[in-house]
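Asks: sequence unavailable; structure follows:
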């Protein structure tokens, strides 16, 4: 489904497993041979993907021992937002008069991702629909990179829709499962080279990282999303009430 080079797709999959805590800091990942067999690619492709992750500081290699997940870097917590102040990126762009649009990077169906299953409050065996997309402004500048996850069983026909044209929330509203309340947090962190490349920014450039869980009216969790937003293109302001 993706137009990315194969080694970058493999890099994306490995990074996603690390982000989803399937590989923990200090834990060894599969060998080059095992990864090649698992994903049906040659070892040179695996080697290139792993080397890129090592250069990003996500993995490190010990000769004769294997390749391991690097320790997590510290992020700066700058706020936790209540569910009355949320507006989607698209809504913010429209409100500012900017006719933004989306570009799909990857869409997949997963199972056995413990951390995401836990976020969505579903069984480890339940299918998870994943959508990765760039959010661009009217000047075709990437302002955000969004990782969206939802229980596939709630939206069996979701893969039939083009979310570069159709709003995700309009689709969810049609199913009577649009999020109406949220639990979220916001951090600022330096972009890895993978995130930087997809956002057309320099590695280690600081980005906002939003994580939020969306609940429908029946209190069912219908969405877990992680969005990276370029700090140089969007400004956030908030007021703390006593």
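Replies: All right, it came through fine. It should be emphasised that the depicted structure is a prediction, and the values quoted were computed from it without experimental measurement.
Asks: every contact and neighbour count from this point should use C-alpha atoms.
Replies: Fine.
Asks: and residue 119, helix, strand or coil?
Replies: Judged by DSSP: H, G, I helix; E, B strand; the rest coil, the three-state class of residue 119 is helix.
Asks: who touches it in this structure?
Replies: Residue 119 makes contact with 213, 224 under the criterion CA atoms under 8 Å, 6 or more residues apart in numbering.
Asks: 10 Å instead?
Replies: With CA atoms under 10 Å, 6 or more residues apart in numbering as the criterion, the residues that contact residue 119 are 149, 150, 212, 213, 221, 222, 223, 224, 225.
Asks: where along this protein do the helices fall?
Replies: With helices called from DSSP state H, the chain shows them at 6-19, 32-39, 43-55, 89-95, 114-120, 168-174, 193-199.
Asks: included below, for side-by-side comparison, is a second structure:
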């Protein structure tokens, strides 16, 4: 365990440069391929136990690596290995599971489909790809307690998230997964009230003639369009709010 003593107003670490050892260890794990891009590194508590130091020492090592762009933090999720090719400005997007939880309810999800999908002319333009280029698509119904609260239609760029189809989206939301593997650099979105398709009206259990609030959100990561999501919400049971 580290030991500290005060010299004037400075806090001196008797263990010397323990944080540099932790920093060197993490760098060797990354450079050796044992921690790859998008991998979650051990928590500060785990590293503190492993090296027999206090958490503050680990935090210094991690903070320096974050500052160097080697790793990045996601609030409430953990610390991950960066791609290293781009200066990334992290933008926080709350997954639907977090939104539901903050309202005191329990989130669950039912996957409707997850599959490869060739880009239509419109989607190719959205993703800056050629028509027919491979994309992934998923449709997922999200619940707040037992009531449907969001129908998610999403298209994903395989160049950004090649393992997207392998994920269990009843355990982790697509938003949580994509944030972990592709830190968001930019977001474009628009919210509109629209008449839903019959299918969406049925699965969201809407009353007759009830519109949905549809959030259409395009996210960018690693210099590419990463995802395009169309998130449909019952207008009688959902609202968007924020503080500027």
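Replies: Cool, the structure landed. The structure presented is a predicted model; accordingly, all values stated were derived computationally and were not measured.
Asks: coming back round to it: format the helices of structure 1 as JSON lines; extra columns: distance to residue 237 of structure 1.
Replies: Supplementary listing: the helices of structure 1 in JSON lines, determined by distance: least, CA to CA, whole Å:
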{"stretch": "helix 6-19", "distance to residue 237 of structure 1": "28"}
{"stretch": "helix 32-39", "distance to residue 237 of structure 1": "44"}
{"stretch": "helix 43-55", "distance to residue 237 of structure 1": "34"}
{"stretch": "helix 89-95", "distance to residue 237 of structure 1": "13"}
{"stretch": "helix 114-120", "distance to residue 237 of structure 1": "27"}
{"stretch": "helix 168-174", "distance to residue 237 of structure 1": "24"}
{"stretch": "helix 193-199", "distance to residue 237 of structure 1": "22"}
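Asks: out of the ones you listed, the one nearest residue 206 of structure 1 is which?
Replies: Set against residue 206 of structure 1 and scored by CA to CA, the helices of structure 1 come closest in helix 193-199, at 9.6 Å.
Asks: could you pull out the strands for structure 1?
Replies: Ranges of strands within structure 1 are 59-62, 66-69, 76-79, 101-110, 128-136, 142-151, 181-190, 206-215, 221-230, based on DSSP state E.
Asks: with mean neighbour count and distance to residue 93 of structure 1 as extra columns, can I get the ones you listed in JSON lines?
Replies: Putting the strands of structure 1 into JSON lines (neighbours: other CA atoms under 10 Å; distance: least, CA to CA, whole Å) gives the following:
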{"stretch": "strand 59-62", "mean neighbour count": "16", "distance to residue 93 of structure 1": "36"}
{"stretch": "strand 66-69", "mean neighbour count": "19", "distance to residue 93 of structure 1": "37"}
{"stretch": "strand 76-79", "mean neighbour count": "12", "distance to residue 93 of structure 1": "22"}
{"stretch": "strand 101-110", "mean neighbour count": "17", "distance to residue 93 of structure 1": "9"}
{"stretch": "strand 128-136", "mean neighbour count": "21", "distance to residue 93 of structure 1": "10"}
{"stretch": "strand 142-151", "mean neighbour count": "23", "distance to residue 93 of structure 1": "10"}
{"stretch": "strand 181-190", "mean neighbour count": "18", "distance to residue 93 of structure 1": "19"}
{"stretch": "strand 206-215", "mean neighbour count": "21", "distance to residue 93 of structure 1": "16"}
{"stretch": "strand 221-230", "mean neighbour count": "22", "distance to residue 93 of structure 1": "13"}
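Asks: same list, the ones you listed, but as a markdown table with distance to residue 158 of structure 1 please.
Replies: Formatted as a markdown table, the entries for the strands of structure 1 read as follows, by distance: least, CA to CA, whole Å:
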| stretch | distance to residue 158 of structure 1 |
| --- | --- |
| strand 59-62 | 34 |
| strand 66-69 | 33 |
| strand 76-79 | 32 |
| strand 101-110 | 11 |
| strand 128-136 | 8 |
| strand 142-151 | 10 |
| strand 181-190 | 21 |
| strand 206-215 | 17 |
| strand 221-230 | 13 |
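Asks: looking at these, spot the one closest to residue 35 of structure 1.
Replies: Going through those one by one, with CA to CA as the measure, strand 66-69 comes closest at 11.8 Å.
Asks: where in structure 2 does the closest one fall?
Replies: Aligned by TM-score structural alignment, strand 66-69 of structure 1 corresponds to no residues of structure 2.
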